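Participant: Return atomic coordinates for the entry below.
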Amino acid sequence: MNNISQCYAILGIQPKASPEATKKAYRNLAKIWHPDRYTDNPALKAKAEIEIKKINQAYATIKDYLANGSNNIIDVDVNSSQPSVNKQQRTPEFFYQQGVAYAESQNYQDALNSFAKAIKLNADFLEAYQYRGFILSKLGYEYQADAEFRKIHQIKVRNQKSKQAGSKSNSVSQQPYTTINQPSVSKLEDIYKQSFATNPNINKSQQNKDFLQCYYQILLDNSINHLAISYSNQIFASASNEPKIQLWDLKKGQLIAILAGHTAPITCLTISQTGQTLISGSQDQTIRFWDLRSKKIIRTFGGYGDGHLGSILAVEISPDNQTLFSYGADSCLKIWDINRAREINNITVTSEITCLAVSPDGQLFTSGGLDPEINIRQTKTGQIISSINNEVGVLSIAFSPDGNLLATGSYNHQIKLWDLTTGKLIYILEGHKDRISTVVFGKDGRSIISSSWDSNIKLWQLTTGKEIASIQAHNNKINSIAIACDYQTLVSSSSDKTIKLWQCNW
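Facilitator: Prediction:
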């Protein structure tokens, strides 16, 4: 049996299997042999750790073989937990695919080692830096992650300069995008002149710190990573790296209740537009629905053998409260029928997702994450109807109130504003000194509010694409902000272990 045939045999398929069948076989085996499924059985867990390495190695080898041909076949010993690689046949692409396979099964240390090998062979391997940076951030190694993202930025700047130099030598003038420092035309004003008429509430007085006034500060024992405000404007929910959720009075800042039910830390929160249901995702692989009146669980999606087979990383609900969207560490983007309590669509994605957003009319949804390409999808089918190249991974994403604009907040400290009717970039908003944690649109879509790990909250005017106000809101990175639906109150949470309640004055 030759080497590539052994790899196919590990996945239990024929060597002539299609790429789709190969991927399906890999995912099925990865789910079966994921070590997290055997935490109560040490012997099975040890076996699963060996098997998952074989499966990941085999799948990475096949992907590299299909992409580059037989010259990159590697030696795989099906009886070894440490498959060997022929020195003369190593390629950056192989190690990158190997790293992706490890990351998809949450073997992050092995993934980091593979990406390091890819980068050693190709010092400008942008995708490897991106994936490695994302994993480092996920594991809490923020300084190392920042170094990766700075390297990504340097590579992109160098590539852009090389491209521009090549364009000049060919006497071709190209403008890849419009920035707020060099607007070629006032495109936003031309397209949205009527809807973005001068707002009397936005004026020079907002350029000082009075645009936000803190009226209550909550001191905590842990950093709060996730926030959600009820549409009734009466309560908000918070979650840290614990299995419990706190409910607070939005006006008084007083603790109302603690919701217990998850068995592992909370990873995401959202609240229905009725204001009656809180939805939470957790590392325990479940999504739970909470009645905010009774403070009890009313529904659970997922668990062993059902739903996601990994931590829930993002959840969002449609405006009509009929459809739920979720993404998990199993690389699955799921669409759920809430009333029937069943999954209606499962989409396998190749790069990790960090955030979800649904359009105001509920017809579209989108996601942001490690992949710079942002796909706009139909709500019911998940079908992609358009795509945007953001050029860098996304941490926060938001639709404008009229659904015509999309804002993205990224690792490279930039906010980008997109015209969804044309798919074109309108503005790049620059001013933050660290990654963007949250972007939200202001009332009527005339402004954007952003928070960042630089501890600042900024207000941007969309008729000009300029920063009009900024405040250092915390003493450490801001993890999340949420704004009430009446746009009168904003809540922020930080790694300085505080939650602050703000009166909005714009």
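
Participant: okay, CA-based contacts and neighbour counts for the rest of this
Facilitator: Fine.

Participant: got the residue ranges for the helices in the stretch 51-200 of the chain?
Facilitator: Along the stretch 51-200 of the chain, counting by DSSP state H, counting those that start in this stretch, helices occupy 92-104, 108-121, 126-138, 142-169, 187-192.

Participant: between the second one and helix 92-104, how big is the angle?
Facilitator: Helix 108-121 runs at 160 degrees relative to helix 92-104, counting by axes from the mean of the first three to the mean of the last three Cα atoms, to 10 degrees.

Participant: still on that earlier bit, quick one, which of the helices of the stretch 51-200 of the chain gets closest to Leu220.
Facilitator: For these, the distance to Leu220 is smallest for helix 142-169, at 21.8 Å, taking Cα to Cα.

Participant: That closest one: which residues count as buried?
Facilitator: 145-146, 148-153, 155-156, 164 (16 or more other Cα atoms under 10 Å).

Participant: packing partners for that helix?
Facilitator: helix 126-138 (3 or more Cα pairs under 8 Å, 6 or more residues apart in numbering; DSSP states H and E).

Participant: sec struct for the residue sitting nearest the centre point of the chain, please.
Facilitator: Taking Cα atoms, centre = their mean, the centroid of the chain lies closest to Thr354, which sits 1.4 Å from it. Recorded secondary structure, Thr354: strand (DSSP: H, G, I helix; E, B strand; the rest coil).

Participant: picking up where we left off before, present the helices of the stretch 51-200 of the chain as JSON lines; the columns should include distance to Ala228.
Facilitator: Putting these into JSON lines (distance: least, Cα to Cα, whole Å) gives the following:
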{"stretch": "helix 92-104", "distance to Ala228": "28"}
{"stretch": "helix 108-121", "distance to Ala228": "29"}
{"stretch": "helix 126-138", "distance to Ala228": "21"}
{"stretch": "helix 142-169", "distance to Ala228": "24"}
{"stretch": "helix 187-192", "distance to Ala228": "30"}
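
Participant: distance of Ile279 from Ala25?
Facilitator: 32 Å (Cα to Cα, to the nearest Å).

Participant: again, but for Thr286
Facilitator: Thr286 is 24 Å from Ala25, by Cα to Cα.

Participant: Neighbour count for these two, which is higher?
Facilitator: Using other Cα atoms under 10 Å, the more surrounded residue of Thr286 and Ala25 is Thr286, with 25 against 19.

Participant: Another for comparison:
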Amino acid sequence: MSDRLDIKLAYDILGLTPDASQEDVKLAYRKLAKTWHPDSFSEAKQKQEAEEKIKRINQAYELLKFIKPSLAKSSASKNPTSTSKTKIYSNRSDAETFYKWGLEQAQQKNYLEAIEHFTQAIRLNPNYFEAYKDRGLACSKMGWENRAASDFRNAARLEREARKHEPAPPASKSPKNTSQPSSETSTFTSPWKCVHTLNHANWVLAIAISPDGQTFASGSSDNTIKIWHLNTGKVLHTLTGHRKWVRCLAFSPDSKTLASGSDDCSAMIWEVATGKLLKTIKVHSTPIFSIVFSLDGQLMFTGGRDTTIKITHVGMEQLLHVLKGHSYSVNSLAISPNGEILVSGSGDNSIKVWHLKSKKNLQTFNNHLGRVTGVAIASNGQLLASGSYDKTIKLWDLNTGKQNNSLTGHSDAVLSVAISPNSQQIASGSADRSVRFWQPDTGKQLYTIGHHSDSVNAVAFSPDGKTLISGSRDTTIKIWQS
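Facilitator: Below is the predicted model:
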């Protein structure tokens, strides 16, 4: 069947005759969209058929609702939920307007209406990659993963094409002050080059690299985890056990298992070699945002929205201890190289240092002015880096509790931090779409790489320090090598 519809076929799909009013068209569409929603079907084949059916129903509706624009006003007046924007909807032909209306509907969780607006924006401007991206997100919210994946692929392709035609910035625009390099200058001076760009069907929320340097894992709001070969970027396994967003990941010290934490309140243990689910551990009743293993791999530390850190014996699947002290979500965890210290960063703007043997809170750092999103401990066990919504990265001496430096340069929230294995560089990912590199000793910004088109949610160094991986809300994973 062709993707293009004529008017007669569109009326047939909605079960209407050509004399149907705009109100009849709208009611028929809503009834069919509800009937053929993929979530109404349990079998994969039925779901796929429903998605194809919904696609044709949407196409028919998009065509017919503009056939009689003169009736739009009377149609809207019959529907008490219609807004003034809906009344003028059919008289506008500006893609940007439809796109903005789509964003408004998406923010109100009216995903069907949002999809309609984004579709019209795309019809008016076929190269509108932002509209493809946001329509994909709306489709994902509706459970239409095939449509969402297609939109994300189109968005990525169109954005790459658009970037190819962007003129390079003239040399005269390079800033004279190089103490804080801009993304324009650092793009040319940075030794870090993107060697692979990989994709999820939705936002990438977490990245973890195995201690043996052979594989890495990514977690996404598409509810999946992917295990990749580090050097080639080839996907080895796609793990589909979680029912909601995958927020955090950690490899065991021997690289044989992977732990994941999710908005479905569960932690899962996977076999890396096969992708097999080994255990499902439920010790939290709220989403899990952070996860790490002990050095011997026997204990798992998890933190989340319930403000606690829970210590679980992996083999026995038994909760051993609960660390309390934070007043808001525990967003990030890091364990010291000697395995004696655990550091937690929280949405209460604080960082806490815990002694694992005594289970006592040794120190609390309160210098951040926004929620703490990431913590990382250097290989020397002394330097701690923390990232925050206050747009800074702060450096701390774990022995003395003193703040050594505050790194500024990001123009939006810092969402993730990582320290290179030799402790000579700090990497940070930000909502300003960039990854930045810093020198710990001086606090100087070294390089900026800004090739993501949305927030950078996760960064991680490989064990040899020669590879950095970044994961973004733009649905991509980038592998950088120096």
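
Participant: doesn't Thr400 of the second structure fall inside a strand?
Facilitator: No: looking at Thr400 of the second structure with three-state DSSP, it is coil, so not inside a strand.

Participant: Can you find the partner of it in the first structure?
Facilitator: In the first structure, the residue paired with Thr400 of the second structure according to TM-score structural alignment is Thr422.

Participant: ok, now Phe129 of the second structure?
Facilitator: Checking with TM-score structural alignment, Phe129 of the second structure has no match.

Participant: residues contacting Phe129 of the second structure?
Facilitator: 154-156, 158-159 (Cα atoms under 8 Å, 6 or more residues apart in numbering).

Participant: List only buried entries from these.
Facilitator: For these, buried by 16+ other Cα under 10 Å: 154-156, 158-159.

Participant: ok, of the buried residues of helix 142-169 of the first structure, which one's closest to Val315 of the first structure?
Facilitator: Nearest member of the buried residues of helix 142-169 of the first structure to Val315 of the first structure, counting by Cα to Cα, is Ala145, at 24.4 Å.

Participant: What segments of the stretch 151-300 of the second structure are strands?
Facilitator: Taking DSSP state E, counting those that start in this stretch to define them, one finds strands in the stretch 151-300 of the second structure at 193-199, 204-209, 215-220, 225-229, 235-239, 246-251, 257-262, 267-271, 277-281, 288-293, 299-304.

Participant: Quick one: closest of those strands to Tyr11 of the second structure.
Facilitator: Nearest of these (Cα to Cα): strand 193-199, 37.6 Å.

Participant: Contacts for the closest one next, please.
Facilitator: Outside strand 193-199 of the second structure, the residues touching it (Cα under 8 Å, 6+ apart) are 233, 475-482.

Participant: Measure the mean distance from it to the first structure post-superposition.
Facilitator: Superposed on the first structure, strand 193-199 of the second structure shows a mean distance to its aligned partners of 1.4 Å (mean Cα distance after the TM-score superposition for the first structure).

Participant: ok now that strand, how far from the chain's centre?
Facilitator: Relative to its parent chain, strand 193-199 of the second structure has a centroid offset of 16 Å by Cα atoms, centre = their mean, to the nearest Å.

Participant: which one is Ala103 of the first structure nearest to, not counting chain neighbours?
Facilitator: Spatial nearest neighbour of Ala103 of the first structure, excluding adjacent residues (Cα to Cα, 6 or more residues apart in numbering): Ala111 at 5.4 Å.

Participant: where's that neighbour relative to Tyr131 of the first structure, distance?
Facilitator: 9 Å.

Participant: Then Gly423 of the first structure?
Facilitator: 26 Å.

Participant: Helices of the second structure, start to end?
Facilitator: 7-13, 22-35, 44-64, 72-78, 84-88, 95-107, 111-124, 129-141, 145-164, 183-189 (DSSP state H).

Participant: Save those helices as TSV, and put in distance to Ser344 of the second structure too.
Facilitator: TSV is the format used below for the helices of the second structure (distance: least, Cα to Cα, whole Å):
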stretch	distance to Ser344 of the second structure
helix 7-13	55
helix 22-35	44
helix 44-64	41
helix 72-78	53
helix 84-88	47
helix 95-107	31
helix 111-124	36
helix 129-141	31
helix 145-164	34
helix 183-189	30
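
Participant: any residues in contact with both of Ala111 and Tyr131 of the first structure?
Facilitator: Val100.

Participant: can you tell me how far Thr97 of the second structure sits from Glu104 of the second structure?
Facilitator: 11 Å.

Participant: Not counting its neighbours along the chain, what's nearest the aligned residue in the second structure for Val358 of the first structure?
Facilitator: Counting by TM-score structural alignment, Val358 of the first structure corresponds to Ile335 in the second structure. Closest residue to Ile335 of the second structure apart from its sequence neighbours, by Cα to Cα, 6+ apart: Leu342 at 4.6 Å.

Participant: Check Tyr129 of the first structure too.
Facilitator: Glu148 is the one closest to Tyr129 of the first structure (Cα to Cα, 6+ apart), at 5.9 Å.

Participant: who touches the residue lying closest to the residue nearest to the centre of the first structure once chain neighbours are set aside in this structure?
Facilitator: In space, Thr354 of the first structure comes closest to Gly369 once its chain neighbours are excluded; the distance is 4.7 Å by Cα to Cα, 6+ apart. By Cα under 8 Å, 6+ apart, the contact set of Gly369 of the first structure is 351-355, 393-395.

Participant: Let me see the contact set for the aligned partner of Lys391 of the second structure in the first structure.
Facilitator: Residue-level alignment of Lys391 of the second structure against the first structure, with TM-score structural alignment as criterion, gives His413. Each residue near His413 of the first structure by Cα under 8 Å, 6+ apart is listed here: 430-436, 452.

Participant: please redo it, this time with the cut-off set to 6 Å
Facilitator: Contact analysis of His413 of the first structure by Cα atoms under 6 Å, 6 or more residues apart in numbering lists 432, 434-436.

Participant: Compare those and tell me which is most surrounded.
Facilitator: Ile436 (29 neighbours).

Participant: Just give me the match in the second structure for that residue.
Facilitator: By TM-score structural alignment, Ile436 of the first structure lines up with Val414.
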